[in-house]
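Using only what follows, build the 3D model:
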Amino acid sequence: MRQNPSFAMTDAGELRRVIDENPWVTLVSATDDGLVASHYAVLLDHERDDLTIVGHVGRPDDLVHGLGERELLVVVQGPHGYVSPAWYGDVPAVPTWNFVSVHLAGIPELLAPGENLRVLERLVDRFESGLAEPRGMWAPPNDEDFVRRLERGTVGFRLTPTRVTAKRKLSQNRPDDVVDEIIARVESGDTPYADARLGAEMRRAHDALRAARAAAPSPGSETRSRIGEGR
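Next up, the predicted model:
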């Protein structure tokens, strides 16, 4: 993913938030037979405060990817959507696509069966927790033999990325009034491209930009302060 300093995400807390809120990821590996990609859910490693993730693949995807032997690219895709040039007002413009994405790359560590089982349990609990009657991995009619067979059909991994590229392209290069209009359009039900999650990401990014501008010294203030100190 080509980086642009205006759109770069570098805050570790924000990166963790995006990963946590978008756990369905794409795993990409370069193999002797060419590029391969798979799709799995991952979690942040709850014992770490960095960008380490844990997850699993079903056999034989571990062999297909050469898991643990070569670099793995994990693509985390956050909210994204189309932006019409009409939303910029009566000015020359072309369409664009707003998005949030995090790329994590590194050689994963394979998990021992016991740890893999705990990660599988965490995954189930994470997504079942939103249901009125959550059903855990060990809940009947699942029995221990069934769960153990499930674990043996998977290979768990932990990835501490050695390369991170993160980007949120959310109209940061547009004036505030135009941004507000785009957010209104994105959040409106009047368009097939409405997406409340994308609107929330845009608000988050632009609130931070506006707060930073408000906190920055005004042009010439440092010079005026030095002049005042000399009086």
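
contacts, neighbours, all on C-alpha from now
OK.

for the chain, longest helix please?
Taking DSSP state H as the criterion, the chain has its longest helix at helix 196-215.

So for the helix or strand encompassing residue 146, what gets flagged as buried?
According to DSSP states H and E, residue 146 maps onto helix 144-152. The neighbour-count check on helix 144-152 (16 or more other CA atoms under 10 Å) flags 147, 151 as buried.

what does the following helix or strand past it contact?
Note on helix 144-152: by DSSP H and E, the next helix or strand toward the C-terminus is strand 154-159. Contact with strand 154-159 is made by 45, 52-59, 62, 106-113, 115-116, 119, as judged by CA atoms under 8 Å, 6 or more residues apart in numbering.

To compare with the earlier structure, here is another sequence to fold:
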Amino acid sequence: MYQPREFAGTDEDTAYAHIRSNPFGIIVSASGELAATHLPFLLDDEDRPAGLVSHFARRNPQWERLADGDDVLCVFPGPSSYISPNVYTAEPDVPTWNYTAVHVHGRFHLLADPPEVRELLARTVRTFERGSSAPWQLSSMDPADLEGLARGVVGFGVRTTRIVGGYKLSQDKLDEDVEQVRRGLASSDRHEDRAVAEAMRTHQVRGRRSPPSTDPASWLPRDGPA
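I've put the predicted structure just below:
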């Protein structure tokens, strides 16, 4: 993931926390041909994560082209918002987009043990039903029906080799404009805008104290082709 220094994140705990909050990710692979699938992910271990687990539909051809040890990329987008230059009061600038995202580079491996796959499915249900006032449970299904449905999925894990966070939240702006952006997003009627404002609060975004690396004048040569 390309990120200017103001937005780059290297802390694994922060990145895994992002995945807990934004678990619907995209697994990308290039074994045979480029492929991507949108899936719900869990951390392999909630206390000391070293990777991810999820499951493919068995009919999805992407998993059939993957072998244990193949490199994959899992992308976890967070909330995003368009930022209009109209909000800036400290200095002029151009339109931009604020967002958060985490990329997990890792090694793919199948979960071949049926009890392991069934526990993955049970844990997935428990995790995403947790906030419900009346959580649905796998035990409510007929065991034969459940077994038949479980045969239609393929469980897998991804062992993390590199994890990169991108948290572009106006860190390259001056204090006054950071606060203008945050206030504007927080008062928006769009849920995603308010989520970006909350991310700015969570990440304790402060205005810059030096010239921004995002200004092309700081790295483009003064003469020569663009």
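
hmm, back to that, neighbour count says what about the contacts of strand 154-159 of structure 1? Which are buried?
Of these, these count as buried by 16+ other CA under 10 Å: 45, 52-58, 62, 106-108, 110-111, 116, 119.

Show only the entries of those residues found in strands.
When strands are assigned by DSSP state E, the members of these inside them are 53, 54, 55, 56, 57, 58, 106, 110.

residue ranges of the strands in structure 1, please?
24-31, 34-44, 53-58, 72-83, 96-106, 109-110, 154-159, 163-169.

mean shift between the shortest one and structure 2?
Aligned to structure 2 and superposed, strand 109-110 of structure 1 gives a mean residue distance of 1.2 Å (mean CA distance after the TM-score superposition for structure 1).

Which other helices and strands does that strand contact?
Packed against strand 109-110 of structure 1 by the contact rule (3 or more CA pairs under 8 Å, 6 or more residues apart in numbering; DSSP states H and E) you find strand 154-159.

now the fourth one
Contacts of strand 72-83 of structure 1 with other secondary structure elements, assessed using 3+ CA pairs under 8 Å, 6+ apart, are made with helix 12-21, strand 24-31, strand 96-106, helix 196-215.

whereabouts in structure 2 does that strand align?
Taking TM-score structural alignment as the measure, structure 2 aligns residues 72-83 with strand 72-83 of structure 1.

Quick check: buried residues in that stretch?
Buried positions in stretch 72-83 of structure 2, judged by neighbour count with 16+ other CA under 10 Å: 72, 73, 74, 75, 76, 77, 78, 79, 80, 81, 83.

ok, now how distant is the closest residue to residue 162 of structure 1 other than its chain neighbours from residue 117 of structure 1?
In space, and not counting its chain neighbours, residue 162 of structure 1 is closest to residue 106: 5.2 Å by CA to CA, 6 or more residues apart in numbering. In this view, residue 106 of structure 1 and residue 117 of structure 1 are 23 Å apart by CA to CA, to the nearest Å.

ditto for residue 133 of structure 1
For residue 133 of structure 1, the distance to residue 117 of structure 1 - CA to CA - is 22 Å.

who has more neighbours, the two?
residue 117 (22 against 8; other CA atoms under 10 Å).

Identify the residues contacting that one.
Residue 117 of structure 1 neighbours (CA under 8 Å, 6+ apart): residue 151.

Would you mind listing the residues in contact with the residue nearest to the spatial centre of structure 2?
Against the mean C-alpha coordinate of structure 2, by CA atoms, centre = their mean, the closest residue is residue 76 at 1.9 Å. Residues in contact with residue 76 of structure 2 (CA under 8 Å, 6+ apart) are 19, 22, 23, 24, 25, 26, 101, 102, 103.

Among these, name the buried ones.
Applying 16+ other CA under 10 Å to the contacts of residue 76 of structure 2 flags 19, 22, 23, 24, 25, 26, 101, 102, 103 as buried.

mind checking how far the first one is from residue 142 of structure 2?
For residue 19 of structure 2, the distance to residue 142 of structure 2 equals 32 Å [CA to CA].

close enough to count as contact, residue 30 of structure 1 and residue 36?
Yes. At 6.5 Å, residue 30 of structure 1 and residue 36 qualify as touching, with contact defined as CA atoms under 8 Å.

can you tell me which residues contact the residue lying closest to residue 59 of structure 2 once chain neighbours are set aside?
Computed as CA to CA, 6+ apart, the closest residue to residue 59 of structure 2 that is not its neighbour in sequence is residue 152, at 7.6 Å. Contact analysis of residue 152 of structure 2 by CA under 8 Å, 6+ apart lists 57, 58, 59.

From residue 184 of structure 2, how far out is residue 152 of structure 2?
Residue 152 of structure 2 is 46 Å from residue 184 of structure 2, by CA to CA.

returning to what we had before: return the closest of the buried residues of stretch 72-83 of structure 2 with respect to residue 180 of structure 2.
Nearest to residue 180 of structure 2 among the buried residues of stretch 72-83 of structure 2, counting by CA to CA, is residue 83 at 10.5 Å.

tell me the contacts of the closest one?
95, 96, 97, 98, 181.

What subset of the residues you listed is buried?
98, 181.

Return the member of the contacts of residue 83 of structure 2 nearest to residue 191 of structure 2.
When those are compared against residue 191 of structure 2 (criterion: CA to CA), the nearest one is residue 98, at 14.1 Å.

got a list of what whatever residue of structure 1 lines up with that closest one touches?
Using TM-score structural alignment, the equivalent of residue 98 of structure 2 in structure 1 is residue 98. Residue 98 of structure 1 sits next to 80, 81, 82, 83, 168, 169, 170, 171 when contact means CA under 8 Å, 6+ apart.

again, only this time at 10 Å
By CA atoms under 10 Å, 6 or more residues apart in numbering, residue 98 of structure 1 lies in contact with 79, 80, 81, 82, 83, 168, 169, 170, 171, 198, 201, 202.

How about residue 87 of structure 2?
Counted by CA under 10 Å, 6+ apart, residue 87 of structure 2 has contacts 93, 95, 177, 178, 179, 180, 181, 182, 183, 184.
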